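J.: Okay, predicted coordinates and the sequence, questions at the end:
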Amino acid sequence: MTIDAHCHVIAVDRDRYPRNPLGGVESAWSQQRPVGAKELIADMDEAGIDRAIVVQASTAYGHDNSYVADSVEQYPDRFAGVFSVDMLAPDAPEQLAHWVSRGLQGARLFTTGSTMPGQASWLSDARLHPAWEWAEENNLPLCLQMRPEGIPALRELLDRFPGVKVLLDHAARPDLTGGAPYDEARELFDLAQYDGVYLKLTERTLVSSTKAPADPESFLGRLLLDFGAERLMWGSNYPAAEDDLPTLYERSREVLGFLPAAAREQIFTGTADRLYPVWAGS
């Protein structure tokens, strides 16, 4: 079984699912290559991917998670869902509870992206604490779209809420331009000391790791050594990534092909299955 731990769905129907992107600017990819839930299923079937974690498209829908929730409800045997809320809002815990009641299994904090460059400073805002406390008490995984500049603020949150499982989208976009020993990514490797930190290896991370002077085996091998395969997972980032899903999946398997079979099984299946055990017993 293969699980895509990071993909998106975009509805063609803008009346039922109006766009309301964070920052007020809709991402180019969501306008140019929208892929709906039914189409994503077909693409998964073509690629040989069994299940997917559908992550809220923040640059299309902001905090309105209706389409993700409806997609998971329609295809519960194929999708789990990750939603987004305003984590600074006074009622953030109630918002988290609402979307969990809709059948979604994780939440996302969007602090940077193609339409919101740089690293947002609100990750260090104390108003986040009630939402993080709720996530810790309710075992709700939190994935973060962030840059390395946000790691100090993240560490403060991890120290305060050690029980929260944190998934870093695109492995927090590390800077690999200097090559081995990847001194620019030192803060990312330091996060391995926190047992609750997991990394998503998406097209963005895997492609950058293969560009000179970075060595894919030394960088990805170090991730395996420091974090362990049990805290790494693969995600296509489709359709934000430009290629079709079969190509993204095949290329990722090629890049990670040097890893032991047991490690690949964790990255492509086991880690996501443990974090989002929605399909247990199916």
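T.: Arrived safely.
J.: CA atoms for contacts and neighbours, from now on please.
T.: Fine.
J.: Val100 belongs to a helix?
T.: Yes - applying DSSP: H, G, I helix; E, B strand; the rest coil, one finds Val100 inside a helix.
J.: which residue sits closest to it, ignoring its sequence neighbours?
T.: Gly106 (7.8 Å; Cα to Cα, 6 or more residues apart in numbering).
J.: thought the one you found was touching Leu140?
T.: Yes - counting by Cα atoms under 8 Å, Gly106 does reach Leu140; the two are 5.6 Å apart.
J.: For these two, indicate the residue with more neighbours.
T.: Between Gly106 and Leu140, counting by other Cα atoms under 10 Å, Gly106 is the more crowded of the two (27 against 23).
J.: here's the one I want to compare it with:
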Amino acid sequence: MMIIDSQVHAYEENTENRPWDTIPEWPEQVTGDRMVKAMDSLDIKGAILVSPFSLYGYDASYAVEVRAKYPKRFGLVKPVDPMDPQVGEVISAWKLTPGAVGVRLMMTRAPVSPRQWMGSDNPNFDLVCRAASRNDLPVNLLCWDNLEAAFELIDRHPETRFIIDHLGVL
């Protein structure tokens, strides 16, 4: 049986070249090389590599680098900024990235930026859903403590495929 891990995060240590946005209580680094070694030890053939928002925000460049090194092992998911007026274009450009398989919307109860509110009535969330659907990309939702708002958004967009990640954290 082929095993695919549905969500992993790979990241380098916190450096000036690639600084972290926050300093979580995580291992110092989980590089792409270490991830592949761990996957091999468990006979995991592939994984969906989700760029870790807590560390890199909307910058998925490290995930793209890892996927370029291991193109047969990873699909890529990029967090997108719903408050970016160009979010539709960002999603269209992401679709052209080798290995891109989805976008991620941060929909936790607390805003991830002062400009963003997390209710399902945020019209920018609708823009993300429509752009993702047009580009045939599912939307990963991180929505702990805000599941009801996520369900409202999902109900409004039957044409969009959704994945609710970290559901066990609820």
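T.: Great, that's in hand. These numbers were taken from a predicted model, which means no experiment stands behind them.
J.: circling back: give the aligned equivalent of the residue nearest to Val100 of the first structure in the second structure.
T.: Matched to the second structure by TM-score structural alignment, Gly106 of the first structure sits across from Gly102.
J.: now Glu46 of the first structure
T.: Using TM-score structural alignment, Glu46 of the first structure sits opposite Ser41 in the second structure.
J.: Can you tell me how far its match is from Ala100 of the second structure?
T.: 25 Å (Cα to Cα, to the nearest Å).
J.: about what we covered before: wouldn't the match of Gly106 of the first structure be in contact with Leu141 here?
T.: No - if you go by Cα under 8 Å, Gly102 of the second structure and Leu141 don't touch, sitting 10.6 Å apart.
J.: Quick check: buried residues in stretch 138-145 of the first structure?
T.: 140-145 (16 or more other Cα atoms under 10 Å).
J.: In the second structure, what range does it match?
T.: Mapped onto the second structure using TM-score structural alignment, stretch 138-145 of the first structure covers residues 135-142.
J.: Do me a favour and get the end-to-end distance for that stretch?
T.: Across stretch 135-142 of the second structure, first to last residue, Cα to Cα, it's 20 Å.
J.: chain center to that stretch, what's the gap?
T.: Stretch 135-142 of the second structure has its C-alpha centroid displaced from the chain centroid by 9 Å (Cα atoms, centre = their mean, to the nearest Å).
J.: Kindly list the longest helix within the second structure.
T.: helix 123-134 (DSSP state H).
J.: what sits up against it?
T.: Applying Cα atoms under 8 Å, 6 or more residues apart in numbering, the external contacts of helix 123-134 of the second structure come out as 82-83, 87-88, 91-92, 102-103, 105, 138-139, 153, 157, 159-161.
J.: That helix: average distance to aligned residues in the first structure?
T.: Here the mean offset of helix 123-134 of the second structure against the first structure after fitting is 1.4 Å, by mean Cα distance after the TM-score superposition for the first structure.
J.: picking that back up, now for the buried residues of stretch 138-145 of the first structure, which pair is the farthest apart?
T.: Spatial extent of these (Cα to Cα) is set by the pair Leu140 and Gln145 at 16.3 Å.
J.: Could you give the separation of stretch 155-172 of the first structure from the chain centroid?
T.: Relative to its chain's centre, stretch 155-172 of the first structure lies at 13 Å (Cα atoms, centre = their mean).
J.: got the residue ranges for the helices in the first structure?
T.: Using DSSP H, helices in the first structure cover 28-32, 37-47, 58-61, 66-74, 92-101, 129-137, 151-160, 186-190, 203-209, 216-227, 245-255, 261-265, 271-275.
J.: So what does Lys72 of the second structure match up with in the first structure?
T.: Under the alignment (TM-score structural alignment), Lys72 of the second structure pairs with Asp77 in the first structure.
J.: Count residues in the vicinity of that match, would you?
T.: Look at Asp77 of the first structure: counted by other Cα under 10 Å, it has 14 neighbours.
J.: try Phe79 of the first structure
T.: Neighbours around Phe79 of the first structure, by other Cα under 10 Å: 26.
J.: How about the contacts made by it?
T.: Counting by Cα under 8 Å, 6+ apart, the residues that Phe79 of the first structure touches are 51-54, 71-72.
J.: Go through the residues you listed and say which is closest to His8 of the first structure.
T.: Val54 (5.2 Å).
J.: Now that that closest one has come up, it's in contact with Val9, right?
T.: Yes - proximity of Val54 of the first structure to Val9 meets the contact threshold set by Cα under 8 Å, at 6.9 Å.
J.: and these two? which has more neighbours close in?
T.: Taking other Cα under 10 Å, Val54 of the first structure and Val9 do not tie; Val54 has more neighbours (28 against 24).
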